[in-house]
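Visitor: sequence and computational prediction follow.
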Amino acid sequence: MAKKHVASRFEARLLRPREPRKAPWAFVVLPAEASARLPRRGRTTVEGTLNGHAFRATLEPDGRLSHWLKVDRTLCEAAGVAAGDVVALEMAPVAREPEPELPPGLRRALDGAPEAWAAWEHTTTLARVDWIHWITSARQPATRAKRVADALDMLASGKRRVCCFDPSGYYSKAFGAPEATDEQ
């Protein structure tokens, strides 16, 4: 029987990221209890409300087995909130994870590799989310390019999931929530 995921309701302070300076967005780190109700520790798409205003967003892993939510300028303005405010959030995972958008470099590479493309099309949506997250999480362009080449090789050899990738960032410490500034 599939695990039922119920909505989480909580209040949290909107934080301003230290970098980039003067960012037009804010963020919230989910409480552990809210994150524990989600289906996975990696990227997860949710629907919910912030002070009653509907949103749909992909939560990012915070590297501590929880998640963080980027609150863009549009949602802040619609809800009439700013960094430093305490907001009421309600959210639940979407019924079906949306198909991720292919980064242009990966799309071009897959177009030129029929065996890898065939394997890509036979992976699950969540596996594709993880492949893309693994590639795009590399900080250096050379590392991203190497990961694209490695992905093509792994897919062409029949691998359906990226190996050695911790989508939560917990074991590798590859991901984390932004650092908050003291200024609000």
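Guide: It's in. Residues are numbered from 1 along each chain as shown.
Visitor: CA atoms for contacts and neighbours, from now on please.
Guide: Fine.
Visitor: is it true that Asn51 touches Glu77?
Guide: No - the criterion here is Cα atoms under 8 Å, and Asn51 misses it with Glu77 at 11.4 Å.
Visitor: neighbour count winner among those two?
Guide: Using other Cα atoms under 10 Å, the more surrounded residue of Asn51 and Glu77 is Asn51, with 18 against 10.
Visitor: identify the residues contacting the more buried one.
Guide: 79, 87-89 (Cα atoms under 8 Å, 6 or more residues apart in numbering).
Visitor: next: Pro31.
Guide: Neighbouring residues of Pro31 by Cα under 8 Å, 6+ apart: 10, 66.
Visitor: Ala23 too?
Guide: 16-17.
Visitor: for the chain, what spans make up the strands?
Guide: 8-13, 26-29, 44-50, 53-61, 67-71, 86-93 (DSSP state E).
Visitor: comparison target, given below:
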Amino acid sequence: MTTTKKISQFSALLHRPKKMGEHGLWGFIILPHEVSDTLPRRGRTTVEGQINRQPFTVLLEPDGQKSHWLRIDEKLMQASGVNFGDLVELTLAPVAVEPEPSVPQDVQQALDALPEALAVWSATTALARVDWIHWVESAKQAKTRAKRIDDACDMLASGKKRVCCFDSSGFYSKALQAPEATD
């Protein structure tokens, strides 16, 4: 059986975030619900697409409203010729195979220190690892992050392949949301 990936075409406003953070200049787009509904999941998911015909691959973030938001870095903004407040043309489709997530150093160190956890981690899917990392990274305080890393290693060492009790969409917990826009 052959599956065809759903390609979505739409226009959306490029927003400027109120808080830029330390990653330089960037903007974001909130996906329309009907586009988000075509994606394989409500949590983080990788897509490939084009913005004003400039290709990209990016990990979408859940917006906490049963949709997703797309971060557009300065390099992509320049390459596609877009600026804040522009209505931009986008084409998106889920990637065929979810790429391996980048494992934060503190998570990798904890996994390396507990071979049983590392073995289960290695036996999970890339999407399951995305969720484990997302759960750790969504902690607001360093103390909570450290506890989540410890808890993750304990759960993995006991054979759990998926993080429990974590709403990766942010809808029910309201822990995840799109950035606030200046406009």
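Guide: Alright, I've got the coordinates. Just so it is clear, the structure is predicted and the values come from calculations on it, not from any experiment.
Visitor: TM-score for this pair?
Guide: After superposition, the two chains reach a TM-score of 0.96 (TM-score structural alignment, normalised by the length of structure 2), with 182 aligned residues with a Cα RMSD of 1.5 Å.
Visitor: how about Val35 of structure 2, nearest residue that isn't a chain neighbour?
Guide: Ser8 (6.2 Å; Cα to Cα, 6 or more residues apart in numbering).
Visitor: tell me the buried residues in the lengthiest helix in structure 2?
Guide: For structure 2, the helix with the greatest residue count under DSSP state H is helix 142-157. The neighbour-count check on helix 142-157 of structure 2 (16 or more other Cα atoms under 10 Å) flags 145-146, 148-150, 152-157 as buried.
Visitor: out of those residues, which is nearest to Gly27 of structure 2?
Guide: Minimum distance to Gly27 of structure 2 across these is 26.6 Å, recorded for Arg145 (Cα to Cα).
Visitor: that closest one: what's it in contact with?
Guide: So Arg145 of structure 2 contacts 136-139 (Cα under 8 Å, 6+ apart).
Visitor: can you list the residues you listed in TSV and add neighbour count and distance to Ala119 of structure 2?
Guide: Formatted as TSV, the contacts of Arg145 of structure 2 follow (neighbours: other Cα atoms under 10 Å; distance: Cα to Cα, whole Å):
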residue	neighbour count	distance to Ala119 of structure 2
Val136	20	19
Glu137	17	21
Ser138	14	24
Ala139	15	24
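Visitor: between those, which is nearest Ser102 of structure 2?
Guide: Nearest member of the contacts of Arg145 of structure 2 to Ser102 of structure 2, counting by Cα to Cα, is Glu137, at 11.8 Å.
Visitor: so what corresponds to Glu11 of structure 1 in structure 2?
Guide: Applying TM-score structural alignment, one finds that Glu11 of structure 1 aligns to Ser11 in structure 2.
Visitor: ok, for its match, nearest residue in space, not its chain neighbours?
Guide: Per Cα to Cα, 6+ apart, closest to Ser11 of structure 2 is Glu89, 4.6 Å.
Visitor: got it, and Asp153 of structure 1?
Guide: Ala116 (7.2 Å).
Visitor: okay, now the residue nearest to Arg41 of structure 1 when sequence neighbours are not counted: neighbour count?
Guide: Excluding its sequence neighbours, the residue lying closest to Arg41 of structure 1 (Cα to Cα, 6+ apart) is Ser168, at 5.0 Å. The tally of other residues near Ser168 of structure 1 (other Cα under 10 Å) stands at 23.
Visitor: if I look at Ser168 of structure 1, how far off is His133 of structure 1?
Guide: 11 Å (Cα to Cα, to the nearest Å).
Visitor: circling back to that earlier point, surely the match of Glu11 of structure 1 is in contact with Leu92?
Guide: No - in this structure, Ser11 of structure 2 is not within contact of Leu92 by Cα under 8 Å, at 11.1 Å.
Visitor: re earlier: ok, the contacts of Asn51 of structure 1 in structure 2: which stay?
Guide: Shared with structure 2 under both residues aligned by TM-score structural alignment, their matches' Cα atoms under 8 Å, the contacts from those are 79, 87-89.
Visitor: just put those in a markdown table and tack on distance to Leu126 of structure 1.
Guide: Listed next are the kept ones among the contacts of Asn51 of structure 1 as a markdown table, based on distance: Cα to Cα, whole Å:
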| residue | distance to Leu126 of structure 1 |
| --- | --- |
| Ala79 | 31 |
| Val87 | 30 |
| Ala88 | 29 |
| Leu89 | 25 |
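Visitor: top of those residues by neighbour count?
Guide: Busiest of the kept ones among the contacts of Asn51 of structure 1 [other Cα under 10 Å] is Leu89, holding 20 neighbours.
Visitor: let me see the contact set for the nearest residue in space to that one that is not next to it in sequence.
Guide: Excluding the flanking residues, the one nearest Leu89 of structure 1 by Cα to Cα, 6+ apart is Leu50, at 4.7 Å. Taking Cα under 8 Å, 6+ apart, we find Leu50 of structure 1 in contact with 79, 87-90.
Visitor: now Ile72 of structure 2
Guide: 26-29.
Visitor: my read: Leu13 of structure 2 touches Asp86, true?
Guide: Yes - applying Cα under 8 Å, one finds Leu13 of structure 2 in contact with Asp86, separated by 5.7 Å.
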